[in-house]
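>>> Here's my sequence, what's the structure:
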Amino acid sequence: MTVSVIGAGAFGTALAQSHAADGRDVTIWARSEDTVLAINSLHENTSRLAGVRLSPALRATSSLREATQADKILMCLPMQKLGQFLRENKILLQGKTLIGCCKGIELESLSGTSALLQKFAPDSVPAILTGPGFARDIAGGLPTAMTLACADKTAPVLQQELSTSVVRLYLTDDMVGAELGGALKNVVAIACGAVIGAGLGESARAAIMTRGFSEMQRLAVHLGANPETLTGLSGFGDLTLTCSSDQSRNYKYGFDVGAGKTPDPKITTEGVATARAVAHLAKNAGVDLPLTQTVAALTLGEITLAEAAEGLLSRPLRKE
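You can find the predicted model right below:
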């Protein structure tokens, strides 16, 4: 088996490293020639994963034609750029097994990763790789377990091929449920970060996580997913990790907002666009997602943090 990773961000680099460390042939594609040079000559992604030593077996390229020669391709692009990439390169991706590693909902189409793969690469085998795993942990050889979602008959083989010595994959055929868990936990993480940044306490964070998880399951049911999928690694597992560590870009974004700081605009925070996309989706569908709608309004500057807290606390009391 040959593996390519499209996208040399921190997570893409970490996944590529986990395969290369097991002695597999891995190619990672990067737009930047500087990143390609750093990975190939210094064995380090100095711009996205500085200080992490990469295997000499990991080879970087800026040639998409070269990178797409592999039969298994991990799509590690930012969610808001995935659709455009698939549209522009669909010829190169024909007949491949494409594993979406993005976590979010596209703002333009209100679509998740699996829908974009099926739309722009209909003759490919689509899959979703998601769950709790910080890039530095994975690249540093620390263990984790994640979810591989694939409805194709080849899924068990793919599970074996993509598991590594540090990434244990659990299989599901519920692609929508798995991708929703990865997308929506980022929204909840922003809210949790804001709560802690504002000094509202651990109890408030626990409440936000719990009610946020309820929203995740509610939307999953509406979109035809199995809500139990979200009790696994792709939902509850990823939610727990992302809402409790400043390694999470979404949590850090929320923390900065809560502390009255300006979040770093150079850092991709998938939960911002996802909150806005899901708020539109929920409004159109008549699904009540108050936490998500509050995060969307907060990130757009439509409400202050004080107004956000007041709005959530003043909602009518009801059964859990």
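>>> switch to C-alpha atoms for all contacts and neighbour counts from now on
Fine.
>>> Around Leu142, count how many other residues there are.
15 (other CA atoms under 10 Å).
>>> should've said Gly23
That count, for Gly23 with other CA under 10 Å as the rule, works out to 12.
>>> one more, for comparison:
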Amino acid sequence: MELKSLSVLGAGSWGTALAQAFSQKFETVYVWGRDRNTVDQINSLKENRKYLKGIKLRENITASTDLQLVFRQGNLVVIAVPTQYVREVLSCIDGTVEKPVVSASKGIEIESLKLLSDVIQESLSIEKELVFVLSGPSFAREVAEGLPTAVTLAGDEKLGEKLQSVMNTETFRLYLNEDIVGVQIGGAVKNVIAIATGAGDGLGLGNNARAGLITRGLFEMTKVAVVFGGKPQTLYGLSGLGDLVLTATGELSRNRKFGLLIGKGVPVNEALKQVGQVVEGVKTVKALKKISIEKGIELPISEIVYSVVYEGLPPKEAVKILMNRQPKKEEL
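You can find the predicted model right below:
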């Protein structure tokens, strides 16, 4: 299988950052985006001023608003569009797909409660062995700037080894993992926990509270992974604990910033407007609410985030509810 060209679906910060990172290893990188201005900027100025202002993109990166064209041109496809739009985008692709497709989006489809690997298989005529997931602690701007980053590539081991050798760069390192379910759950649920830790910081709850939320949040992530068929140990790796720590504490985290704003009393809609980009945790928490009911599992942090975001529960009241829950043994 020849892997000389790459197609990236999504011209936001993450899609552009991945195009920049992988442009070191591929002869040509094609980027698809809906927004004509962004596409024109990438082609004429070699910059995505809306999402990654100030970062000069390599000359071998070109962009287009033609989805079919971009999808066809690459020997490998990376998906970096908002989770809830993945099915809609892929439904526009015609014909059998006989090349690897890597999901770099993070979340759970709200309507079906399906992971994106399943959505990809349902939306495309593609073999299971060709579907992969890329996840881990990776802020888009730092990836685009070439700062050292380590992530997980999950999927079929044999083909995964070939992708790993092609996609690894001097600053972007991929570790293989066959647990495609656990890797996806980690990437999705950590965004919700990051909203909680951000809200705690906005309320001024201190370092102790942040550490407690991260630790118990990791436990919630593991519970969800298990009910979906993932391995608990996966959540202690890059796509679980690593991504959680980054997103819950990093200043570039959209989910943490959103939580910080609502913790300071900013209304939800205004907080979303101030963040200015998709806050995946706001969508994912709706899926987690459904999962907790349908699977019969207790997800106290996720449920309280849902109440704050969608039911108007004041963040200060949310803290009281969490702290006054029935005492119990620490489960690991």
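>>> Give me the aligned partner of Lys158 of the second structure over in the first structure.
Aligning on TM-score structural alignment places Lys158 of the second structure opposite Lys153 in the first structure.
>>> From Val133 of the second structure, how far out is the residue positioned nearest the centre of the second structure?
Geometric centre of the second structure, nearest residue: Lys106, 2.7 Å, by CA atoms, centre = their mean. Look at Lys106 of the second structure and Val133 of the second structure: by CA to CA, to the nearest Å, they are 9 Å apart.
>>> Find the residues that touch each one of these two.
Shared contacts of Lys106 of the second structure and Val133, defined by CA atoms under 8 Å, 6 or more residues apart in numbering, are found at Gln184.
>>> longest single helix anywhere in the first structure?
helix 175-197 (DSSP state H).
>>> tell me what that one is packed against?
helix 113-120, strand 125-130, strand 144-149, helix 202-222, helix 238-242, helix 249-258, helix 270-285, helix 290-299 (3 or more CA pairs under 8 Å, 6 or more residues apart in numbering; DSSP states H and E).
>>> matching residues in the second structure for the longest one?
Which is helix 202-222 of the first structure. The aligned range for helix 202-222 of the first structure is 207-227, by TM-score structural alignment.
>>> Residue in the first structure paired with the residue nearest to the centre of the second structure?
In the first structure, Lys106 of the second structure lands on Lys103 (TM-score structural alignment).
>>> That match is in contact with Ala183, isn't it?
Yes. Assessed by CA atoms under 8 Å, Lys103 of the first structure is found in contact with Ala183 at 4.6 Å.
>>> who touches both of those two?
With CA under 8 Å, 6+ apart as the test, Lys103 of the first structure and Ala183 both reach Glu270.
>>> how many other residues sit next to the aligned residue in the second structure for Glu88 of the first structure?
Mapped onto the second structure by TM-score structural alignment, Glu88 of the first structure lines up with Cys92. Cys92 of the second structure: 12 surrounding residues under other CA under 10 Å.
>>> which residues touch Cys92 of the second structure?
Counted by CA under 8 Å, 6+ apart, Cys92 of the second structure has contacts Leu67, Gln68.
>>> Would it be right to say that Tyr170 of the first structure lies in a helix?
No. Under DSSP: H, G, I helix; E, B strand; the rest coil, Tyr170 of the first structure sits outside any helix and is assigned strand.
>>> That one corresponds to which position in the second structure?
Checking TM-score structural alignment: Tyr170 of the first structure goes with Tyr175.
>>> Quick check: closest non-adjacent residue to that match.
Thr152 (4.8 Å; CA to CA, 6 or more residues apart in numbering).
>>> Surely that neighbour and Gly240 touch.
No. With contact defined as CA under 8 Å, Thr152 of the second structure does not reach Gly240; the gap is 9.8 Å.
>>> what sits in contact with each of the two?
By CA under 8 Å, 6+ apart, Thr152 of the second structure and Gly240 have these common neighbours: Gly136, Val183.
>>> Please say which of the two ends up with more neighbours.
Set Thr152 of the second structure next to Gly240 and count neighbours by other CA under 10 Å: Gly240 wins out with 29 against 23.
>>> ok so the more buried one is a strand residue?
No. With three-state DSSP as the criterion, Gly240 of the second structure is located in helix rather than a strand.
>>> Ala248 of the second structure - nearest residue in space that isn't next to it in sequence?
Excluding the flanking residues, the one nearest Ala248 of the second structure by CA to CA, 6+ apart is Ala194, at 4.0 Å.
>>> Looks like that neighbour contacts Leu244 (just checking).
Yes. In this structure, Ala194 of the second structure is within contact of Leu244 by CA under 8 Å, at 7.1 Å.
>>> Quick check: the gap between the equivalent of Val257 of the first structure over in the second structure and Gly204 of the second structure.
Per TM-score structural alignment, the equivalent position to Val257 of the first structure in the second structure is Ile262. Distance check for Ile262 of the second structure against Gly204 of the second structure: by CA to CA, it reads 12 Å.
>>> which one of the two has more residues nearby?
Higher neighbour count among Ile262 of the second structure and Gly204: Ile262, with 26 against 14, using other CA under 10 Å.
>>> who's in contact with that one?
Ala199, Gly202, Val268, Ala271, Pro315.
>>> And Gly235 of the first structure? What does it align with in the second structure?
By TM-score structural alignment, Gly235 of the first structure lines up with Gly240.
>>> what's the distance between its match and Gly182 of the second structure?
Spatial separation of Gly240 of the second structure from Gly182 of the second structure under the definition CA to CA is 8 Å.
>>> Gly12 of the first structure is nearest to which of the helices and strands packed on helix 175-197 of the first structure?
Among these, the nearest to Gly12 of the first structure by CA to CA is strand 125-130 (11.5 Å).
>>> about what we covered before: buried ones in the match of helix 202-222 of the first structure, by neighbour count?
210, 213-225 (16 or more other CA atoms under 10 Å).
>>> how far does that stretch sit from the chain's center?
For stretch 207-227 of the second structure, the separation from the chain centroid amounts to 17 Å (computed by CA atoms, centre = their mean, to the nearest Å).
>>> related to what we said a few turns ago, tell me the contacts of the residue nearest to Ala248 of the second structure?
Leu244, Thr247, Ala248, Thr249, Asn255, Arg256, Gly259, Gly281.
>>> Please name the nearest non-neighbouring residue to the fifth one.
Sequence neighbours aside, Ile195 is the residue nearest to Asn255 of the second structure in space, at 5.1 Å (criterion: CA to CA, 6+ apart).
>>> which residue in the first structure lines up with that neighbour?
Counting by TM-score structural alignment, the partner of Ile195 of the second structure is Ile190.
>>> same thing with Leu288 of the second structure?
Correspondence of Leu288 of the second structure to the first structure, assessed by TM-score structural alignment: Val278.
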